[in-house]
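# Okay, predicted coordinates and the sequence, questions at the end:
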Amino acid sequence: MSRPEVRLVVLYEDKVHDSFLRRLFKKRPGHGRVRFEKCVDSSGVLGRLGREVDALRSQKHQQNLGLVVVIDADEKGLSQRVDELEGRIEADARGGARAAGERIAFVVPALEIETWYVHLCVPSARPVDETRDYKASPAWRELEKDLSAASRRAVDAWPPAPDRQDPPSLSAARDELKRVE
């Protein structure tokens, strides 16, 4: 008997996340319905997190449900932002901290998702610096002109490549997404 497809809720910040995530989840096998919830910014994602975890846990009899939380690391960095997400679940959701087996994944681009776009779409910009703001860079400004095409290219380049060293936050995101497979 085949496993049921995983149904997901995806919390995210903005249109740049939206464009990337919709293409990524359309391309990833094993996912059924995906509900995308735009939260405007990082504080919106953090404010919604506890409610979405409670909703997921209230339906624990349905083993094929999952939550993906996408939030830029901003100046906090990857590990501090992940700690913040863990703390918010522990403080705001019933049932305490995220358990090892729960289908809750944290996707945290560092410094922001624009860094991933530049890394995945502009080979000449590698290696990217996850502490640098790429929003003002010529590479990002060019990609932003056609966000749809840039998202498609970034998602096509999403899988690890043997000849490419990916930024730590990108590798961590791939590992986190295994939680919701």
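Looks like it arrived, so ask away. Values in this document were obtained by computation on a predicted structure and should not be read as measured data.

# Could you use CA atoms for every contact and neighbour count after this?
Fine.

# L65: what's it in contact with?
If a contact means Cα atoms under 8 Å, 6 or more residues apart in numbering, then L65 has 6-8, 56, 103 as its contacts.

# how does it look with 7 Å?
Residues near L65 by Cα atoms under 7 Å, 6 or more residues apart in numbering: 6-8, 56.

# In helices, which of those appear?
When DSSP state H is applied, these are split such that L56 fall in helices.

# so can I have JSON lines of the contacts of L65 showing distance to R33?
Below are the contacts of L65 laid out as JSON lines (distance: Cα to Cα, whole Å):
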{"residue": "V6", "distance to R33": "8"}
{"residue": "R7", "distance to R33": "5"}
{"residue": "L8", "distance to R33": "7"}
{"residue": "L56", "distance to R33": "15"}
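
# Which one (most neighbours) among the contacts of L65?
When the contacts of L65 are compared by neighbour count (other Cα atoms under 10 Å), L8 ends up highest, at 23 neighbours.

# dropping in the other structure now:
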Amino acid sequence: MNNRASQIIVLCEDKLHDVFVRRFLKKWGVANRTVRVLDYPQGAGSGAAYVIANYPEQLKAVRSRSAGTALIVVVDADNRTVKQRADDLKNSLKQASMPDVGNDEPVCCVIPKRSIDTWLKWLQGDPVDEEMSYKQQLGFRMKESEAHSLIDILAEKCRRREKLETPPDSLSKACGQFEKIRSVLSGA
């Protein structure tokens, strides 16, 4: 039986998150037509605040669809911990009088510590400190396609369930979240 999602909704902060998710899914063979990335603020306000505010509405949409739909949420922890940012998402559901996400729901919350640039630096083979910002140092903003080869490495390792050697803690946590939706991506 094919359990592949007919639609994947992506709620993210910015273009780099968008490119990261689309490229990752492409390497998994997920057709671009099944991926719907919601508009993001594009420099107008806090991307994290936008994601947190829109999370309940998007989760409600996923829960109400009869066709298989997955939700991928990408929000940087910034100067907060990954747990604090995850709690921000949970609190937004609580404020909307919605139950938290169940383990069986096709929802993946990806929370890079500091920013997704930290993961990209690590994928380049460099040691990282999740308390530091690498946005300016790496310069992937406005040149997002230059990150494709790094994203491809991670996507392939995840596809093969290959153990990552000393990844940043937030990436390890994201891999656990990703496993929740593996079956709806692969159709297995």
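In hand now; what should we look at? Note that the structure is predicted; figures quoted are calculated from it, not measured.

# Overlay the chains and give the TM-score.
Overlay of the two chains. TM-score (TM-score structural alignment, normalised by the length of the first structure): 0.84; 171 aligned residues with a Cα RMSD of 2.1 Å.

# so which of the contacts of L65 of the first structure hold up in the second structure?
Using both residues aligned by TM-score structural alignment, their matches' Cα atoms under 7 Å, the second structure keeps these contacts from those: 6-8, 56.

# Among those residues, which one sits closest to W116 of the first structure?
The nearest member of these to W116 of the first structure, counting by Cα to Cα, is L8 at 22.4 Å.

# Against L143 of the first structure, how distant is that closest one?
Using Cα to Cα, to the nearest Å, we find L8 of the first structure at a distance of 28 Å from L143 of the first structure.

# Please tell me how far the spatially most central residue of the first structure sits from R141 of the first structure.
The structure's the first structure has its C-alpha centroid closest to V107; by Cα atoms, centre = their mean the separation is 3.1 Å. Computed with Cα to Cα, the distance linking V107 of the first structure and R141 of the first structure is 23 Å.

# residue range for stretch 100-114 of the first structure in the second structure?
Aligned by TM-score structural alignment, stretch 100-114 of the first structure corresponds to residues 103-117 of the second structure.

# how long is that stretch end to end?
28 Å.

# how about that stretch: buried residues?
Neighbour-count burial for stretch 103-117 of the second structure flags 106-117 (criterion: 16 or more other Cα atoms under 10 Å).

# ok, and what's touching that stretch?
Outside stretch 103-117 of the second structure, the residues that reach it (Cα under 7 Å, 6+ apart) are 70-79, 81-82, 130-135, 170-171, 174, 177-178, 180-181.

# residues in contact with R132 of the first structure?
With contact taken as Cα under 7 Å, 6+ apart, R132 of the first structure is in contact with L111.

# For the helix or strand Q177 of the second structure falls within, enumerate the helices and strands it packs against.
According to DSSP states H and E, Q177 of the second structure maps onto helix 169-186. Judged by 3 or more Cα pairs under 7 Å, 6 or more residues apart in numbering; DSSP states H and E, helix 169-186 of the second structure is in contact with strand 107-110.

# Mean deviation, the strand it packs on versus the first structure?
Mean deviation of strand 107-110 of the second structure relative to the first structure after superposition (mean Cα distance after the TM-score superposition for the first structure): 0.8 Å.
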